[in-house]
Structure formats: structure tokens, C-alpha cells
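In: just to be clear, the model below is a prediction. Sequence and coordinates:
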Amino acid sequence: MKLSSHKLDRRNRFELSMTSMIDVVFLLLIFFMTTSNFVLTERNLDSTIKVDRGSSNAPSELEPVIIEVVRVDDEDVFRLGGRTLKTADELTQVLSSMPPTDDGAFVRVADDAPFGMAAAAIQACRAARILMVSYIPMETTQ
């Protein structure tokens, strides 16, 4: 059974053009070469933790700013580290004198503390240019 009337000849072979395939390969090669140049390798990146060997006694910059609003001797006060502050102005002055931090501040408020004190602590952080302030209720011990 003959399917074609054309006689197959070895001289008349069907050939593919390699030009378009070479173009595609070069375009892919250029694409991958240019995108790989924009990505920094991990060994070229700076580490985020840097150690200052000269100031070992200085307070660590890695410590977060935690302001506690608590009741001490029937008086509502702000507690920042080891300091006890009575007014929001004192708190603002202390926060402004601290080095700037990108970590923000945490305001921990006791259950019996008035809302105005918590709002004053948050406002003092904003006045000291601490951009991120988180409100955390203090855990009660029963």
C-alpha cells in the first residue's frame, strides 16, 4: 500500500533550521546572566549583629525598651528598667536621652493601672520618636 505519491529520496531530506533555536538559547543565556548579577551572594551580605569590643560595660542595644505602668505604695508610676518615674514628662525625657532603636518599645500595663497612665506612656514614646509602640497587658499572678 502506497501512502504517498512522492518518492522518498535520500538527497531530499527534511532539515530543521537551527537559527531560531540558537537565538532562543542565547536569549536564555543572557536572561540568566543578567538576573544572577543582581542577587548578592550570602557571603557578601553584612551581618546584622555587630560586636563593639570597646564598650563591654555599656548597656546593650539589643535590650528592648519595656515601660511598665504599675501601682507602687498606692501611687501609679512608670517603671523603665531600674528607674521609677512619676510623671509622663520625666518618662519622655528619659526616653529621649536613650539612643534610637529600631525595635520600638513595649508598654506593659497592670490591671489596676488607670487608662490615662497607659495612654501617657504610649504618648511619651511617640514624643521620644519611638515609632513602633506595642501595648501588652501585664500577666496577673493569682
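Out: Arrived safely, thanks for sending.
In: okay, CA-based contacts and neighbour counts for the rest of this
Out: OK.
In: which SSE is immediately downstream of whichever strand or helix holds S20?
Out: Element membership of S20, judged by DSSP states H and E, is helix 19-38. Per DSSP H and E, the first helix or strand lying C-terminal to helix 19-38 is strand 65-72.
In: that following strand packs against which elements?
Out: The helices and strands touching strand 65-72, judged by 3 or more Cα pairs under 8 Å, 6 or more residues apart in numbering; DSSP states H and E, are strand 75-80, strand 105-109, helix 115-127.
In: for V133, find the nearest of the ones you listed.
Out: Using Cα to Cα as the measure, strand 105-109 is the one of these that comes nearest V133, at 4.9 Å.
In: the structure to be compared is supplied as follows:
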Amino acid sequence: MKKTLLIFTLFLTGLSFSQDSIILSQENANEKGITPMWPKCDRSRQTPAQCFDQKLRDHIIHNFEYPDLALSEGLSGTVTVEFIINKKGKVEVLEVDGGHRYLQREAIRIIRAIPKMDPGKWGEKPIAVAYVVPITFIKPK
């Protein structure tokens, strides 16, 4: 319900400022086949949505660094990051929830490092697509 309300609010906010702003949730974008195109996913055998999901997982794994301060303080937890791939294909972080601020900063850094991509398109018109990603920090032993 919270997720639906956020998407609805973002959609209404976008409409109130400009008729050009459309934001779809990941699920709606996947259903309509208008997922943003991660670099090199156009050459993949997977669907664009499957390739996007795989590349996002790989990106998080390869860019993950446990913050030193979080390690020294024994911090762990799950940080949820809500972001959009805007109509220019760039990442915009909307909200971060859960975990300590050290963990939140790392989660934001990882998401902001997502490469620029081809945005989702509604017909020929670029649109923003919203995503929610949980990143779990488990203290190494």
C-alpha cells in the first residue's frame, strides 16, 4: 500500500508540474515492455526486464563495500532505496529507509553509480520508471 501510494503521489506530482512527466513502477513498466535499457542489454538473449534485473544485481554485488565505520561499530541491517531512472536515463534517488546512516550512505553511493542508460519509452516518448531495491548489510565474521 505504501509503495502504491508513493507511485501514485509521484505520478500526480509529475502531472501537476508538467504534462511531459510520466513515472511508472517497475511492475507496470515490465508489463508494458517499456523497461529502461541497461548498457549492452540490447544484445542480450534475456528480455530487457530480465537483463535489467540481472545487471542491477551484478552492479550492487560488484560495487558493494562495507563501510569501515559500520564495521567498527558492528552495524548491520537492510536499507531500502527508492529511485527512478529518469527520462534522460539517469538515476535519481527518491527515498532511503532502514539501517544506520552509514549503511544508508553506502546504499545511496551504490545506486548513484548505476550507469546512464536508455530510458523507458511510452511509444517514442521517454518516461521515468521507479524502482525499490533492498540492500542487506550482514556484518562479516
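Out: Alright, I've got the coordinates. All figures in this text were calculated on a predicted structure; none of them were measured in a lab.
In: TM-score of the superposition?
Out: The TM-score (TM-score structural alignment, normalised by the length of the second structure) is 0.19; 47 aligned residues with a Cα RMSD of 5.1 Å.
In: sorry, back to before: please identify the most buried of the helices and strands packed on strand 65-72 of the first structure.
Out: Across those, the average number of neighbours (mean count of other Cα atoms under 10 Å) peaks for strand 105-109, which reaches a mean of 22.
In: what's the angle from it to strand 75-80?
Out: Relative orientation of strand 105-109 of the first structure and strand 75-80, computed by axes from the mean of the first three to the mean of the last three Cα atoms, to 10 degrees: 150 degrees.
In: and the top strand by length along the second structure, what does it pack against?
Out: Looking across the second structure with DSSP state E, the single longest strand is strand 125-137. Counting contacts by 3+ Cα pairs under 8 Å, 6+ apart, strand 125-137 of the second structure packs against strand 23-25, helix 26-32, strand 77-85, strand 120-122.
In: among those, which is nearest V133 of the second structure?
Out: That would be strand 77-85 among those, by Cα to Cα, at 5.3 Å.
In: in the very next helix or strand once past the closest one, what's buried?
Out: Going down the chain from strand 77-85 of the second structure, the next helix or strand is strand 91-97, by DSSP H and E. By 16 or more other Cα atoms under 10 Å, the buried positions in strand 91-97 of the second structure come out as V91, E92, V93, V96.
In: residue contacts, the second one?
Out: Applying Cα atoms under 8 Å, 6 or more residues apart in numbering, one finds that E92 of the second structure lies in contact with F83, I84, I85, N86, R112.
In: compile the residues you listed into a markdown table and extend it with columns for neighbour count and distance to L6 of the second structure.
Out: Below are the contacts of E92 of the second structure laid out as a markdown table (neighbours: other Cα atoms under 10 Å; distance: Cα to Cα, whole Å):
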| residue | neighbour count | distance to L6 of the second structure |
| --- | --- | --- |
| F83 | 21 | 11 |
| I84 | 21 | 12 |
| I85 | 24 | 16 |
| N86 | 23 | 16 |
| R112 | 15 | 20 |
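In: out of those, which comes closest to F11 of the second structure?
Out: Using Cα to Cα, I84 is the member of these that lies nearest F11 of the second structure, at 12.0 Å.
In: wait, that closest one touches A130, no?
Out: Yes - the criterion here is Cα atoms under 8 Å, and I84 of the second structure meets it with A130 at 4.2 Å.
In: which residues do the two both contact?
Out: The contact sets of I84 of the second structure and A130 do not overlap (Cα under 8 Å, 6+ apart).
In: closest to F137 of the second structure out of the helices and strands packed on strand 125-137 of the second structure?
Out: Between these, strand 77-85 lies closest to F137 of the second structure; by Cα to Cα that is 5.2 Å.
In: buried ones in stretch 80-96 of the first structure?
Out: L80, T84, L85, A88, L91, T92, L95, S96.
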